[in-house]
Each structure stands twice: as C-alpha cells, then as structure tokens.
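**Student:** Curious how this folds, go ahead:
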Amino acid sequence: MRQTADEHTPGTSYDAELRRHNEVLRRAVGFQPHDHVLDIGCGTGQTTRQAARTARAGSAFGVDVSAPAIERARDLARADGLRNVAFEHADAQVHRFPQERFDLAISRFGTMFFGDPVAAFANIGRALRPAGRLVMMVWQAGERNEWDVAIRQSIGGPVAGASGGPDPFSLADPPAVREILRAAGFADVAFTDVHEPVYYGPDVAAALDWVRGFMSTRELLKQLDPAAATRAGERLREVLAAHLNDDGVWFDSRAWIVAARRHRAGT
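**Tutor:** Presented below is the predicted three-dimensional model:
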C-alpha cells in the first residue's frame, strides 16, 4: 500500500515516511567519489541527490514513471546547485540506457512493480559495467509489515496486490528474488534484514490523509458502500491514534536490502 512519489500531504511526504530507511540504504550502498549511479524509481530525487553529493567526481541519473515527480526532482537539484545529476521521465523496465555506463544501480522501493522482473533487471544490468553493483531496498512480506496489516484490518479486503493490482511485496521472498536476479544476469545475491519504522505524519489527521492517499487504500474504500467506508475510516483513525507518540505516528516495518553484481562474462 504505497502512495505515488509525487503526492504530498501537509505534515508528511514519501521522503519523510522513509527517513529511517533512507539512512540505512545510504550506508549500505557506500557511494564512492567516482561512481556513476543509476537510481531506479527515484521519485522526487532524494536518493539521487545524495548519490550526486558523494560521487562528486562521478554522476547520478534518476528515472521514474511519474512525470510530476521528475519535474520536482529537477527543481530540487537546481536549488541544491548540483551539476552532476540528471533526471528522466522513463520506465526502467524498457528504457534504453547507455550500455555499461554505470558503476552502481540503486533503488529505494522502486523495483517491486515490474511486469516482467527478469526482463526489467536484465535491462538494468546491461546499463551496468562488468561487475557493477545493484543495491535495492524492497519490502519483506506483508504480514511482517505492521503498517500493511493494520491498514488491511481497519479497512478490510485482500493483501495489497492480491487482486491483481500493483504488489509492493512482489520481491519479498529471497529464493524467488535470487532466481530472478540470476536469470537476469546477476551474481553474488545477498539479503540484509532492515527493521525500521515508517513515519506517517506529526499527528493523526496528517497520518489519516497520508494513508487515504495510498492507491490500494483508495481502491479498498471504493469497494465499500458509504456507511461501511465511514466505519472503516473511523477504525483507521483509531489505529493511527494508537500509534501516535511524542514525535508523530509510526508503524513497524521490515524490508530487505538486496545486493548483487552484474555477472562477468566467462565467470
């Protein structure tokens, strides 16, 4: 259950929601000064700009399927005075990246919605130099994510993605992901557990607006009659209130950092 990266609610944002995860990913990637970095599903470009700041003698290139998010990313990069960063409105599954251009491909929850993950990761792999790295963060299973369980129990309905829509948990299973990446031309696939909370806003009202903006939340509420939707909203407000503490509304979550290398020919 995610909100698209270009949507903003007073009091919170996608970057604010993932503030703890962002720091974990940054440390795991370990950007180097001469790296040329490809950021998949970059949203408004926070992770891309971080890469550009560290890879001062290299570059950072972010792509996202949301045109408004890309426009915002460009504005923020200009405001920061970054000259080694660029953004493009593109679908990483099929975009014709320059071959063997990048040392590193990163993604913060931007790779779970590929229609054909093997083809998509193979396309990304071709953009990497031999032995180039892939480091991405993806959600673990829905039942391990308190935010998903709580929202579903409040509103009712199937697990996100179970009805055939976008599935934020499509890369949750390590053996399946390992096979996908191997088939796409990656080796040395490794998983690191990430146990950090997500932030939904400074108060219950902001958190409710934020959660109601999730695509899957909207779809579930649309399936209810007006009276049932009102009751679901009240239950959701109660759940959010139960997770309010002195610094806002937080929910437990579990994710993976998945790291791999482009397979070298002949090895």
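
**Student:** use CA for all of it now, contacts and neighbours both
**Tutor:** Noted.

**Student:** can you give me the strands in the chain?
**Tutor:** Using DSSP state E, the strands of the chain run over residues 36-40, 59-64, 85-89, 102-108, 128-139, 186-194, 198-201, 244-245, 248-251, 255-262.

**Student:** for the ones you listed, which one sits closest to residue 222?
**Tutor:** Set against residue 222 and scored by C-alpha to C-alpha, the strands of the chain come closest in strand 198-201, at 21.8 Å.

**Student:** Please give the structure of this sequence too, so both can be compared:
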Amino acid sequence: MGDKAVEIDPGNAAQRADWDGPMGEFWVRWAAQLDRASAGYLPHLVVEVGAGDAVLDIGCGTGATTRAAARRGARATGVDLSASMLDLARRSAAEETVDDVEFVQGDAQVHPFPPAAYDVAISRHGSMFFADPVAAFANIASALKPGGRLALITWQAQKRNEFRTAVHAALAGWRPIAEPPAHAPSPFSLSDPERVREVVGAAGFEDVALREVREPMCFGDTVDEAYEYLSAHFGPVTADYDEELKARVFAALRADVAAHLTDGGVLYGSAAWLVTARRGRGR
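**Tutor:** Okay, the predicted model is just below:
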C-alpha cells in the first residue's frame, strides 16, 4: 500500500484498496503485456500533446502515456492511486532516460492540483473509475489553464469489444455474459456518448467531441503467451466452478486464443472513443 496520507474521496475508497492493492500488483506483473495490448491507442492520444505543454496524465498506471507525452517535448505529471504502479513508472522513466516526468500518488477526484497549471489533461483508459465523475472532471478542469485541453481514450460498449466478449464467452460456461452497471465505476462507465457529453460538460468543459477509434489488441506472439495472460486476467470469474467445468472453459479459452493467432500475434478487436474538450474560459 502507498502513502496513507493520500487524500481520497470516500466514494473512491474501494477503488484505492483495489488499485493500491491486488489489482495494482497484477498490473505491475503484467505491465509489458498490458502496455503492448493498448499500444495502438497511444498515438491517437499523444497527438493532442504539443512540445512545451504542461501535461497531466490521469490514471497513468505504469506511466507509458506520461513518458510518451514527455518524448513529444512536454513536461508531464502522472497521477494514479497505485503506489506499486507508480514505482514501476518511475523506474521505467529512469531506465529509458525520459526527462521532464514526475509521478504523484493521488485521487484525481479530490487531489489538490495546482490551479490553472496545465495545458492539457490526458488519460488512456484511466478515467472511468470515479465515484463522482462530474466532481472528478471539475477538479481536473481546475488544474487546466482557461481554454486548456482534455483528451481521453475510453472504451466503447462491452459488446463492441471482442477482447471482452470472446474471452468472457469462452469462460462463462452456461452463464450469460454479465453487462457492467451503466454508471458505476467500471471500464465501460464512459462508453455512452451522451453520458460522456453530459458528465464532461457539467464539469465545465466545452466543445466536447467523440471520435471512434478501433485498434487490435495484441496479447502475445504465441498462443501460450496470450493464453497465460488472458487466463490470469479473466480467470477469476471461474472461481466457483468445479474442476471439471474449469477444465472445459479454459480449454475453450485456449481454442479461442488459437483461433485469433495471426502473423502479427494473437489479436482481438477493440473499440474506443477519443474524447476531446477544452476548459471553458469563464471557469
């Protein structure tokens, strides 16, 4: 666990316990695979960053987006709930000799960011977990200069993301694939364009726009590599299965992974939104 003095909104306490605990440790262990899987989305995001920009990276995780922003000549600050992920982010920045980056443990919903200090706030799949997203984006807006920019990558609906539906279908056995709650913190809480416009607009942003982006998710070069990762990530849904059913569904998962092997690795389809907006100058 990280610094217990970190200010956390009570509604995000469960998220902090998870990301600054077992989920964070999982992401550290599998950081290379997770960064590779989402790598296709990085160019769509960092193109919004200019040389000389002060950048705030929300939910930065192990810091791939923060470092990418700095490589474009920005001064980048990454913020995340997970101490272990931030430790890896700092080590990676040092090993890659990426300058002008810093990493801060905090809850972006309530963190005391310096006011009007940043030109742009970015997030790659890290902004969907706030208990009160309007309050969180309002706090992020306060950290931006008037007219400052917001750029987010958020998942589209689960049904449009093959990497979720195919893997869950293999592991579900006889059970239907559960849909995540519409507005509760989850990877898909900002999948509805109308809700995105409502939340981001209510937080003080203007010119909210969404553009569809689709990229293949690569989970490994071989069936063994991809199966090891996917079974570790999604396998907990089988915790209450008996051994016979577990054997059957994991065999189904391996067969599905094999069916997705291409010359470029094991690829599954995915779909996201690039959300852009700017802080209102009257805020």
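
**Student:** a markdown table please, covering the strands of the first structure and showing distance to residue 16 of the first structure.
**Tutor:** Shown next, in a markdown table, are these (distance: least, C-alpha to C-alpha, whole Å):
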| stretch | distance to residue 16 of the first structure |
| --- | --- |
| strand 36-40 | 18 |
| strand 59-64 | 19 |
| strand 85-89 | 21 |
| strand 102-108 | 13 |
| strand 128-139 | 16 |
| strand 186-194 | 17 |
| strand 198-201 | 7 |
| strand 244-245 | 16 |
| strand 248-251 | 11 |
| strand 255-262 | 17 |
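
**Student:** Can you tell me which of those strands is nearest to residue 167 of the first structure?
**Tutor:** Here strand 128-139 is closest among those (C-alpha to C-alpha), at 10.1 Å.

**Student:** Provide the aligned range in the second structure for the closest one.
**Tutor:** Taken onto the second structure by TM-score structural alignment, strand 128-139 of the first structure occupies residues 144-155 there.

**Student:** What's the average distance for that stretch when superposed on the first structure?
**Tutor:** Compared with the first structure after fitting, stretch 144-155 of the second structure deviates on average by 0.5 Å (mean C-alpha distance after the TM-score superposition for the first structure).

**Student:** How about residues contacting that stretch?
**Tutor:** 41, 45, 48, 115-128, 187-188, 190-191, 271-283 (C-alpha atoms under 8 Å, 6 or more residues apart in numbering).

**Student:** So among those, which ones count as buried?
**Tutor:** By neighbour count, with 16 or more other C-alpha atoms under 10 Å, the contacts of stretch 144-155 of the second structure hold 41, 45, 48, 117-128, 187-188, 190-191, 271-280 as buried.

**Student:** I'd like the distance between whatever residue of the second structure lines up with residue 104 of the first structure and residue 210 of the second structure.
**Tutor:** Superposed on the second structure with TM-score structural alignment, residue 104 of the first structure falls opposite residue 120. Using C-alpha to C-alpha, to the nearest Å, residue 120 of the second structure is found at 17 Å from residue 210 of the second structure.

**Student:** Residue 74 is in contact with residue 102 of the second structure, correct?
**Tutor:** No - counting by C-alpha atoms under 8 Å, residue 102 of the second structure does not reach residue 74; the two are 11.6 Å apart.

**Student:** Please identify which of the two sits among more neighbours.
**Tutor:** residue 74 (23 against 18; other C-alpha atoms under 10 Å).

**Student:** Hmm, residue 98 and the more buried one touching each other?
**Tutor:** No - judged on C-alpha under 8 Å, residue 74 of the second structure makes no contact with residue 98 at a distance of 10.8 Å.

**Student:** Find the residues that touch each one of those two.
**Tutor:** In terms of C-alpha under 8 Å, 6+ apart, residue 74 of the second structure and residue 98 are not both contacted by any residue.
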